[in-house]
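Asker: here's a sequence, model it:
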Amino acid sequence: MAIAALRNGFSLNGQRILPSTGEVFLTGSVQKLEPKVMEVLLVLASSAGDAISAEQIFALVWPRSVYSPVAIRRSVNQLRNVFHDHHKLLIKTHPKRGYSLHADIALLTETSSVPLLPVAEATKTATQPVSAGRAPWWFSIFCLLLCGGCWGLYAAFGPADLPAAADAKAKWVVADLQPLTATKEQESFSQFTPDGKAIVYLKEATASGHSELWLAPTNRQQHRLLYQTEAQIKFFNFAPASTGTTKLQHSQLVIATEQDNSLHFASLWLSDDYQLYSSANHFSLSGSKLLSPFVVAEHQLYFLALQQGEQRLLKADLSSGQVDLLYVPTQQFSPYRIAPAADNNYVTLLGFDEEKRSQIKLFAKNGTELTDYKTLDANWYFIVYHPTANGYLLSDGKALFYLNNNKELSRLAFENYAFLHYPVLSPDGKLLSYSQAKITGNIYSLDLLSHQQTQLTSATAHDWQGSYSPDGKRIAYVSNKNGLSQIFVLDLEANTEQLVYPNPALQLALSQPLWSPDGTKLAFARNERLALLDLNTPQVKVRYFDTVIGQPSQWLPQPERLLLVQKSQQLQRWIEFDFATEQQKQSVSAEHRLYHQNQRYQINKQQLQDATGLVLFQAPKNKQILRHVAKHNGVYLLLSAVPSSSLQLSPLASNPDQSKADAAEIWFFAFAGQNASKISNIPLSGQSIAAIDISDINAQQLLYSTFAVEKDIHTLRLLQ
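Answerer: From the prediction side, this is the model:
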């Protein structure tokens, strides 16, 4: 039976299978398969009764990936668990020949219906998701756009607007996917040694509180600790030999650390067998945060730092410590990555233009010239330049791309279900190292009176950015439970959910969905472009407004309008969009805005003000406004002494008598009475069970999502 026919739905021994949604309808429950596991089932079902080799299955399901028998075994085991095939009678193993499926297969009719089931059952999966073309399950799986904002496990494809022939033009083939680390600690960044024989990688803050640099030979022999510090190591890079010591066999590793709200640069000198024998501090910058890996050229250091709310390009002399400002971001171009360039007189900048598209530009080191090189798309990227490869290697967090010196962009034949961060190439251009991240988390509600926490979703991946409907009976949220970022609506009373936006264009970043006042529509941004879902129709309708750039912030009635925000540097651009006329009214403000009956309000960390600057609410002493949520009748204010965007919530409010100084507070400012009242204290604990990301608040509940990430270093062989 053809796979194409099975994709419309089929029954297996009377059990309904829907490949389009990944659902397997069993007696009394629904199991949900990850996309690649469903593809394996389709291959087996298409050849029911016949043995098919693991190599054949892999070639059909992962056509552009390096063969991994582990992926096949995991998929088969997951299918056996779903169908309770513990005796291996449904899926038989034929040693050295493959697998065969033994079942009655029948196509479903187009009129077949699928009932809604309780979400607790509808979101079940048999085991952890299968990763396409990746390392064995015990060390690989994250992690975002939003990243932007919080970002989840997105689609295993590249930018939607790449030409269809991009794959055919790829100059590189990847092979030999291997883990360099497989620990519970977070390994987040790596660099090759100048001779290419070893990799230095970063372990983020360990149990001892130290950041650590470790060295591992590329042949994966014994790893050893190279350096540790109480400061937070951000990035590091080897300096060219000319900037090191007079003994060329010695290497200079420049490291950047952050501590006490300051950015520090230092050098470690390593012997020819990479033993640390000397170190020296270079300079420090207060009130600065490093945004990207930096470039070392001769005695100069080029880096991007966040200063006074701006992403600035700076140059520093490693000998004198002199720091010069080279470029201040504008609305037309705001850089977020820096890399070397083919011409040593330039550095490469990657940033967003006014339309929120990633652009590659060349910046002259003398600061006199900024020229266009390549316009990409609305995704964000990692970028490295490699002279041996004669071009750039790019990653959007999911896929890998090659940009040659003729400015031709092609996609490498590589599929990945986890986040791919900070790819770097070995000196000979034959080995790729990167950090792979897996992100997981679920959505919870917190009763503001009893402090009882309730888990609302249960996924093997990441559910986040939840929003209450106006009546509080539903939530809309973003999830990547199906392998890509999608929007779901969960009915809290019936405990059923509906996929309302399947993300057909495979956009990497979806913003938090915003309900219309009548609860019939959802507004959100995909890669910063506005989209509108009409839920009040038999089939959800989608409208795209690609000329409207920003994330929805508030619905504005009479006439129906939407307030959006473009978050950039110190000033934010605010857009009022009229759905009827599709006209945009733009303004700029450093503070957050909201409206009620055409009256404007503004919020900063300490105050809620009217349009004239009159203070309507002042945060109590030692508190600040961490988050606000605008509703039709007022605005909820989350106050906390914690300066982070993540709070720590104590398990089920186990210590309600905890001091007020350690507790977050929920206040409500009523538009009608122009006054604020305190609703609840939220006990906080440094020994919390999880970090939380608060996404919505109403009169009874607070909505939040958990967030956990696993990061390891992986390598790939590149064959030209």
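Asker: use CA for all of it now, contacts and neighbours both
Answerer: Fine.
Asker: isn't residue 36 right up against residue 60?
Answerer: No: using C-alpha atoms under 8 Å, residue 36 is not in contact with residue 60, being 10.4 Å away.
Asker: what about those two, which has more around it?
Answerer: Higher neighbour count among residue 36 and residue 60: residue 36, with 22 against 12, using other C-alpha atoms under 10 Å.
Asker: checking the more buried one next. Helix, strand or coil?
Answerer: What DSSP: H, G, I helix; E, B strand; the rest coil gives for residue 36 is helix.
Asker: how near is it to residue 304?
Answerer: Here the criterion is C-alpha to C-alpha, to the nearest Å. By it, residue 36 lies 39 Å from residue 304.
Asker: enumerate the positions of the longest helix anywhere in the chain that are buried.
Answerer: The single longest helix within the chain, with elements called by DSSP state H, is helix 69-82. For helix 69-82, burial by neighbour count (16 or more other C-alpha atoms under 10 Å) applies to 69, 70, 71, 72, 74, 75, 76, 77, 78, 79, 80, 82.
Asker: need those in a markdown table with distance to residue 421, can you?
Answerer: Output for the buried residues of helix 69-82, formatted as a markdown table (distance: C-alpha to C-alpha, whole Å):
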| residue | distance to residue 421 |
| --- | --- |
| 69 | 25 |
| 70 | 23 |
| 71 | 22 |
| 72 | 26 |
| 74 | 25 |
| 75 | 26 |
| 76 | 30 |
| 77 | 30 |
| 78 | 28 |
| 79 | 31 |
| 80 | 34 |
| 82 | 33 |
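Asker: and of those residues, the nearest to residue 25?
Answerer: Nearest to residue 25 out of the buried residues of helix 69-82 is residue 82 (C-alpha to C-alpha; 10.2 Å).
Asker: one more, so I can put them side by side:
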Amino acid sequence: MLSVFTAQHGAPRNGRCLRRGIIWGVLWGIVALVGGSTPTRADDDNNYRAQIFVGNADGSDLKRLVHLPEYQSQGSPCWSQDGRFIAFDATRSQLGQQFFDGHLIVVNADGTNPRDLGPGILPSLSPKGNRVAYCRHPNIGAPGVYITDLSDPDNAGLVDEKGWGAEWSPDGTRLAYTRDKNLQIFDLIEGTSTPVLDVDQSGISQIHWNFCWSSDSRRIAFKGTTTDEKEVLAIANVDGENQKVHIVFEGNLGPAVTWHPVQNEILIERYLETPSGFPSLFRVNLDRPGEAVRMPSRPVDRRLRNAAFSPDGKRLAVSVFRREQGDE
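Answerer: Presented below is the predicted three-dimensional model:
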């Protein structure tokens, strides 16, 4: 059962879920009596737009993380640094909801105990998984970057009303997010925010969300758009000693970037010339910048994006989309 926190007490609405289950049971029984058919678990498993799957780091042996048929679109997975939890955002796309209408879902890494924390998108878990940073869009309330405790998700604290796309540093001391075409570093101990780049000298005109930290919490990799309108995979130092942006790869890229915690490589989304225009996952070895190698394991019936490595680098959480005819 999916635990849902109420706006007043932060407790699971198990009674409400039970009443809702009874109502739906009666409705489906009526459908069956008049000649309809009752949807099965298999029907739900095959009726989705995007779901979170977990498998090996090369994309093989993918299995659905958790069964939440009410949320047919799921994305932006992230792990806690201890590997115990996975968070993602989810929408009821079958009801016309858009990405910005999403809810925050946190689940044990084995798929048990899913919890709906309420409205929010682009989650990033603290190292031990006790707190989560996330974003709100004006469609779902006061916008900005927030932090909340998983045990009391209704009492969220605002970090920056103009921030977007927060990512918790692996050492747990800082948040990174974008604001005004720059990366901001929020010091969780001092409560101060500092820009990373000299925007007049960096050559970057836009930084896209779903960037990532290096495992030593000293660098951030991101998809950027340059002042001459090129899309690049770039790396910026965040220790204050060298603000120069290093361009690693140039191409038609998707926004999601994930840094392997052990190997010296970054996983990117790259668009290919296909009828669907859907990106594929590629590995970029930082010892050989400028080269991108496509992920070896590619399911024939599904498409992968929004990937996140587990803290030990052995597992991959990824948003799996149903493949359409003409996809590569």
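Asker: superposing both, give me the TM-score.
Answerer: The TM-score (TM-score structural alignment, normalised by the length of the second structure) is 0.59; 264 aligned residues with a C-alpha RMSD of 4.8 Å.
Asker: circling back: what's the closest of the buried residues of helix 69-82 of the first structure to residue 269 of the first structure?
Answerer: Residue 269 of the first structure lies nearest to residue 70 out of these, by C-alpha to C-alpha, at 41.3 Å.
Asker: counterpart of the closest one over in the second structure?
Answerer: In the second structure, no residue is matched to residue 70 of the first structure (TM-score structural alignment).
Asker: cool, residue 445 of the first structure as well?
Answerer: In the second structure, the residue paired with residue 445 of the first structure according to TM-score structural alignment is residue 54.
Asker: now residue 307 of the first structure
Answerer: Aligned partner of residue 307 of the first structure by TM-score structural alignment: none.
Asker: I'd like to know how far the residue nearest to residue 307 of the first structure when sequence neighbours are not counted sits from residue 259 of the first structure.
Answerer: Excluding its sequence neighbours, the residue lying closest to residue 307 of the first structure (C-alpha to C-alpha, 6 or more residues apart in numbering) is residue 288, at 5.1 Å. Computed as C-alpha to C-alpha, the residue 288 of the first structure to residue 259 of the first structure distance reads 10 Å.
Asker: who has more neighbours, those two?
Answerer: The neighbour count for residue 288 of the first structure versus residue 259, taken as other C-alpha under 10 Å, is higher for residue 288 (21 against 13).
Asker: go ahead and confirm that one touches residue 304.
Answerer: No: applying C-alpha under 8 Å, one finds residue 288 of the first structure not in contact with residue 304, separated by 9.8 Å.
Asker: quick check: which element contains the equivalent of residue 78 of the second structure over in the first structure?
Answerer: In the first structure, the residue paired with residue 78 of the second structure according to TM-score structural alignment is residue 467. Assigned by DSSP states H and E, residue 467 of the first structure belongs to strand 463-468.
Asker: counting contacts, what elements does that strand pack onto?
Answerer: Judged by 3 or more C-alpha pairs under 8 Å, 6 or more residues apart in numbering; DSSP states H and E, strand 463-468 of the first structure is in contact with strand 443-447, strand 474-479, strand 514-515, strand 691-697, strand 701-706.
Asker: where in the second structure does the last one fall?
Answerer: Alignment of strand 701-706 of the first structure against the second structure: residues 315-320, by TM-score structural alignment.
Asker: not counting sequence-adjacent ones, nearest residue to residue 304 of the second structure?
Answerer: residue 320 is the one closest to residue 304 of the second structure (C-alpha to C-alpha, 6+ apart), at 4.8 Å.
Asker: my guess is the one you found contacts residue 52, does it?
Answerer: Yes: the criterion here is C-alpha under 8 Å, and residue 320 of the second structure meets it with residue 52 at 6.1 Å.
Asker: list residues touching both of these two?
Answerer: Shared contacts of residue 320 of the second structure and residue 52 (C-alpha atoms under 8 Å, 6 or more residues apart in numbering): none.
Asker: corresponding residue for residue 282 of the second structure in the first structure?
Answerer: Aligned counterpart of residue 282 of the second structure in the first structure: residue 665 (TM-score structural alignment).
Asker: isn't its match up against residue 678?
Answerer: Yes: using C-alpha under 8 Å, residue 665 of the first structure is in contact with residue 678, at 7.3 Å.
Asker: which of the two has more neighbours?
Answerer: More crowded of residue 665 of the first structure and residue 678, by other C-alpha under 10 Å: residue 665, with 22 against 12.
Asker: what helix or strand is that one located in?
Answerer: Element membership of residue 665 of the first structure [criterion: DSSP H and E] is strand 664-670.
Asker: packing partners of that strand?
Answerer: Partner elements for strand 664-670 of the first structure (3+ C-alpha pairs under 8 Å, 6+ apart): strand 634-640, strand 675-682.
Asker: assign residue 420 of the first structure to helix, strand or coil.
Answerer: Strictly by three-state DSSP, residue 420 of the first structure counts as strand.
Asker: so which of the helices and strands packed on strand 664-670 of the first structure gets nearest residue 669 of the first structure?
Answerer: Among these, the nearest to residue 669 of the first structure by C-alpha to C-alpha is strand 675-682 (4.1 Å).
Asker: for the closest one, packing partners?
Answerer: Strand 675-682 of the first structure sits against strand 615-618, strand 664-670, with contacts defined as 3+ C-alpha pairs under 8 Å, 6+ apart.
Asker: I appreciate the help and will end here.
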